[in-house]
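> sequence and predicted model, in that order:
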Amino acid sequence: RRNNWLCAVVCDGPSWGLAVADASTGEFRVTQRLGSDGLHQELLQLEAAEVLLPAGPEGADAKPGWCPAALLVTPVARTPFQAPEAEATLRQRYGLASLAGLGLVELPLALRAAGGLVAYLDGTTGAQVPLDLPTSWYAGDRLVLDAATRRNLE
């Protein structure tokens, strides 16, 4: 069985933060890196179903160049992706006084992506979707297989 990942991305120049969640399993992970090539590859590896992006200025919601062609992009309100709101969302969700123990303080873009993703899920379902505490991973910790190799392994 493969995960059905909902992703949220926050970019700041060449740096990016990524949060991924599977509402059916409760798995919730975050990462942060430098360079859009890594983001494109990570989204391909995850076989993400949808990516949430903070909405840009009017008419600026075109699919970013780092986004795989087949991936559905959903622009959403910017506010939940701002640092104070994202941190408050996560602290309230998990009943925490601080996010320091989760390692998110050192990953500010990933923290913003995670807060935006949780706010989106809760807002669209009308209830708190059960999610594990977010865990961080280093994007690139896995063996990368191209599409042809993956097909042949199946």
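Noted; the coordinates are in hand. Residues are numbered from 1 along each chain as shown.

> when you work out contacts or count neighbours from here on, use the C-alpha atoms and nothing else.
Noted.

> the residue lying closest to residue 115 once chain neighbours are set aside in helix, strand or coil?
Leaving aside its chain neighbours, residue 115 sits nearest to residue 86 (3.9 Å; criterion: CA to CA, 6 or more residues apart in numbering). Classification of residue 86 using DSSP: H, G, I helix; E, B strand; the rest coil returns helix.

> got the contact list for residue 86?
If you count contacts by CA atoms under 8 Å, 6 or more residues apart in numbering, residue 86 has them with 80, 111, 112, 113, 114, 115, 116.

> tell me how far it lies from residue 93.
Going from residue 86 to residue 93 by CA to CA, to the nearest Å gives 11 Å.

> please apply the same query to residue 85.
Applying CA to CA, the value for residue 85 to residue 93 is 12 Å.

> next, count neighbours for residue 12.
Residues near residue 12, counting by other CA atoms under 10 Å, number 9.

> what number of residues lie near the closest residue to it other than its chain neighbours?
Excluding the flanking residues, the one nearest residue 12 by CA to CA, 6+ apart is residue 109, at 7.8 Å. Per other CA under 10 Å, the neighbour tally for residue 109 reads 27.

> what about versus this one:
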Amino acid sequence: DPPYGLTDGDTSSLREIGFNGLYRLTPDGMVTLIDGSHRRPNGVTLSPDGRTLYLALSDEKRPQVLAYSLGADGLPTGQRLFRDMGKELAAGEPGLPDGIKTAPDGTVFATGPGGVHVCAPDGRLLGKIRTGKAIANCCIGEDGKTLFLTSADRLAAVPLIARGG
């Protein structure tokens, strides 16, 4: 995770390691590094089948969501760009990729410039929940009926329409 909260950020003497990483906690309690190559790895979520891990990059130089294919052992077997939010950021829309959640039907809700990007499992943009401000996080609650959003000064609830059978 990024060095948020440290006064000098990346150059803080309080940092214990020299990179920001994406980690995995194994069932037996071991922490292993999955990827240490990103500047601002942040929000993570899994696909409903557990075969894809989505990673939000809270990086103004690379505002993206990546998708990692996972093998049976839970380790990555490949990586691809899932959603690039550079166009929205360049247009001045507030926010960066941050919180991200996956619905039971595979729909991905990724916070980013302009609000929440609602994406199909293949990365196609289905729509945006435009908020006019940076959204830090989101979660799905009330048995999948509501998407909750948080910002610096608000908590919002957005009703969801169930898809599929």
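Alright, I've got the coordinates. This one's a predicted model, so the numbers in the text were calculated from it and none came from an experiment.

> where does the TM-score land?
The TM-score (TM-score structural alignment, normalised by the length of the first structure) is 0.30; 76 aligned residues with a CA RMSD of 5.0 Å.

> circling back: show me what the helix or strand hosting the residue nearest to residue 12 of the first structure is packed against.
Using DSSP states H and E, residue 109 of the first structure maps to helix 108-125. Here helix 108-125 of the first structure touches strand 6-12, strand 15-22, strand 27-34, helix 83-94, going by 3 or more CA pairs under 8 Å, 6 or more residues apart in numbering; DSSP states H and E.

> packing partners of the shortest one?
What it means is strand 6-12 of the first structure. Secondary elements touching strand 6-12 of the first structure (3+ CA pairs under 8 Å, 6+ apart): strand 15-22, strand 50-54, helix 108-125.

> neighbouring contacts of that strand?
By CA under 8 Å, 6+ apart, the residues outside strand 6-12 of the first structure that reach it are 16-22, 48-54, 81, 109-110, 112-114, 116-117.

> just give me the neighbour total for the nearest residue to residue 50 of the first structure once chain neighbours are set aside.
Nearest residue to residue 50 of the first structure, sequence neighbours excluded (CA to CA, 6+ apart): residue 72, at 4.8 Å. Counted with other CA under 10 Å, residues neighbouring residue 72 of the first structure total 14.

> can you tell me how far residue 72 of the first structure sits from residue 8 of the first structure?
Residue 72 of the first structure is 12 Å from residue 8 of the first structure, by CA to CA.

> how about residue 21 of the first structure?
Relative to residue 8 of the first structure, and taking CA to CA, residue 21 of the first structure is found at 9 Å.

> more crowded one of these two?
Using other CA under 10 Å, the more surrounded residue of residue 21 of the first structure and residue 8 is residue 8, with 30 against 25.

> mean neighbour count, the helices and strands packed on helix 108-125 of the first structure: which tops it?
Of all those, strand 15-22 carries the top mean neighbour count, a mean of 24, counting by mean count of other CA atoms under 10 Å.

> what angle sits between it and strand 6-12?
Comparing the axes of strand 15-22 of the first structure and strand 6-12 via axes from the mean of the first three to the mean of the last three CA atoms, to 10 degrees yields an angle of 170 degrees.

> got the contact list for strand 15-22 of the first structure?
3-11, 27-36, 39, 107-114, 117, 131.

> what do you get if the cut-off is 7 Å, keeping everything else the same?
Contact with strand 15-22 of the first structure is made by 3-11, 27-35, 109-110, 113-114, as judged by CA atoms under 7 Å, 6 or more residues apart in numbering.

> and for the nearest residue to residue 87 of the first structure once chain neighbours are set aside, the neighbour number?
When the adjacent residues along the chain are set aside, residue 87 of the first structure lies closest to residue 115, with 6.4 Å between them (CA to CA, 6+ apart). By the measure other CA under 10 Å, the count of residues near residue 115 of the first structure is 27.

> so how far is residue 37 of the first structure from residue 115 of the first structure?
When distance is defined by CA to CA, residue 115 of the first structure is 24 Å away from residue 37 of the first structure.
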